[in-house]
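[1] Sequence and predicted structure are below.
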Amino acid sequence: MMNEKENCVGMIEILENEIAKEMQTKKIALKHNQKYGKKSLGKRIAPQVVVLLESFFLEGNVYKNRRMNGHTMRDKLVEKQENGELARDIEIPEVFFINNWIARFSVKSKKNLSEQAIASF
């Protein structure tokens, strides 16, 4: 009788260990492993750079021949940093991040313009 209980306990422990290993390899989300709160913030675009990016974008909206893509905006930022208009310690974002910023800002500015148009009626 005791042998059977010991065997059952041993088998249960073996199964629990195997299940735990399988969960770790498959990365199954368990409630006790969940992380709550904000995602990692990572790097942010410096406020001085955002102001310049906004001015480049809005200038392109006013004068269609002055529209810029991510590459030209980054080149302008590098040029301003070399001329001393932008501090040397400020990190200039990569083209990928500038393109993402352009997409987000475009949506935000269109939404603001739509809200202003609706409010004027």
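    Nice, thanks for sending it over. Every value quoted in this text rests on a predicted model; they were computed, and no experiment measured them.

[2] make it CA atoms for all contacts and neighbour counts henceforth
    Will do.

[3] Check whether residue 71 really touches residue 97, as I assumed.
    No. With contacts counted by CA atoms under 8 Å, residue 71 stays clear of residue 97, the gap being 10.7 Å.

[4] Spit out the residues that contact these two alike.
    Counting by CA atoms under 8 Å, 6 or more residues apart in numbering, residue 71 and residue 97 have no common neighbour.

[5] What segments of this protein are helices?
    Using DSSP state H, the helices found in the chain span residues 2-26, 47-62, 70-83, 95-120.

[6] could these be laid out in CSV, adding mean neighbour count?
    Output for the helices of the chain, formatted as CSV (neighbours: other CA atoms under 10 Å):
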stretch, mean neighbour count
helix 2-26, 11
helix 47-62, 15
helix 70-83, 16
helix 95-120, 13
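
[7] so can I have CSV of these showing distance to residue 35?
    As requested, the helices of the chain are exported to CSV (distance: least, CA to CA, whole Å):
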stretch, distance to residue 35
helix 2-26, 16
helix 47-62, 29
helix 70-83, 34
helix 95-120, 26
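
[8] let's bring in a second model and compare:
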Amino acid sequence: MSNDRLNTVNFPLPSGWALKERQKYGKKGAGKRIAKKVRKILEGYFLAGNADKSDRYTAQDMYQALQQRVLEGDIEAEDVPKVSTIQSWIGRYTRQHREHAAQTSVI
């Protein structure tokens, strides 16, 4: 075996790994987005739980409520996000909601 053949066999990365078209930079947030209609429904569930602390929705509760909406024909099944996506959305929306509430209470 030649020396060049040995180097390519033991190299841990696949051929072409450094090509510009294979780079994944700048693609943050390029995935599937939550549909506007679904986002509005999630906001309603969040605000209902915010108004009455005993009626709080968890991410799993919201997911099940969205699945029920699919059965009723209000939304499409492919528009329902995963539980982990809903959980992330709750975290972001909670932060935004608190910031908005803090700004309006100061004014």
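    Noted; the coordinates are in hand. What you see is a predicted model, and the numbers here were worked out from it, not measured in a lab.

[9] Give me the TM-score for this pair.
    After superposition, the two chains reach a TM-score of 0.74 (TM-score structural alignment, normalised by the length of structure 2), with 103 aligned residues with a CA RMSD of 3.0 Å.

[10] sorry, back to before: and the helices of structure 1: which comes nearest residue 32 of structure 1?
    helix 2-26 (13.0 Å; CA to CA).

[11] and stretch 34-44 of structure 2, which stretch of structure 1?
    Alignment of stretch 34-44 of structure 2 against structure 1: residues 45-55, by TM-score structural alignment.

[12] Run through who's touching that stretch.
    73, 77, 86, 90-93.

[13] quick check, nearest of those to residue 116 of structure 1?
    Closest to residue 116 of structure 1, out of all of the contacts of stretch 45-55 of structure 1 and judged by CA to CA, is residue 73, at 27.7 Å.

[14] Translate that closest one into the numbering of structure 2.
    That one, residue 73 of structure 1, aligns with residue 62 by TM-score structural alignment.

[15] ok, its match touching residue 45?
    Yes. Shown here, residue 62 of structure 2 and residue 45 form a contact pair, counting by CA under 8 Å, at 7.1 Å.

[16] Can you check which residues contact both of those two?
    Counting by CA under 8 Å, 6+ apart, residue 62 of structure 2 and residue 45 have no contacts in common.

[17] measure residue 63 of structure 2 to residue 49 of structure 2 for me?
    Distance of residue 63 of structure 2 to residue 49 of structure 2, computed by CA to CA, to the nearest Å: 15 Å.

[18] what sits against the residue most central in space within structure 2?
    By CA atoms, centre = their mean, structure 2 has its centre lying nearest to residue 85, at 3.7 Å. By CA under 8 Å, 6+ apart, no residues touch residue 85 of structure 2.

[19] what does it align to in structure 1?
    Checking TM-score structural alignment: residue 85 of structure 2 goes with residue 97.

[20] gap between that match and residue 52 of structure 1?
    15 Å.

[21] Between which two of the contacts of stretch 45-55 of structure 1 is the distance greatest?
    73 and 90 (15.4 Å).

[22] Return the distance of stretch 74-81 of structure 1 from the chain's centre.
    What separates the centre of stretch 74-81 of structure 1 from the centre of its chain is 23 Å, taken as CA atoms, centre = their mean, to the nearest Å.
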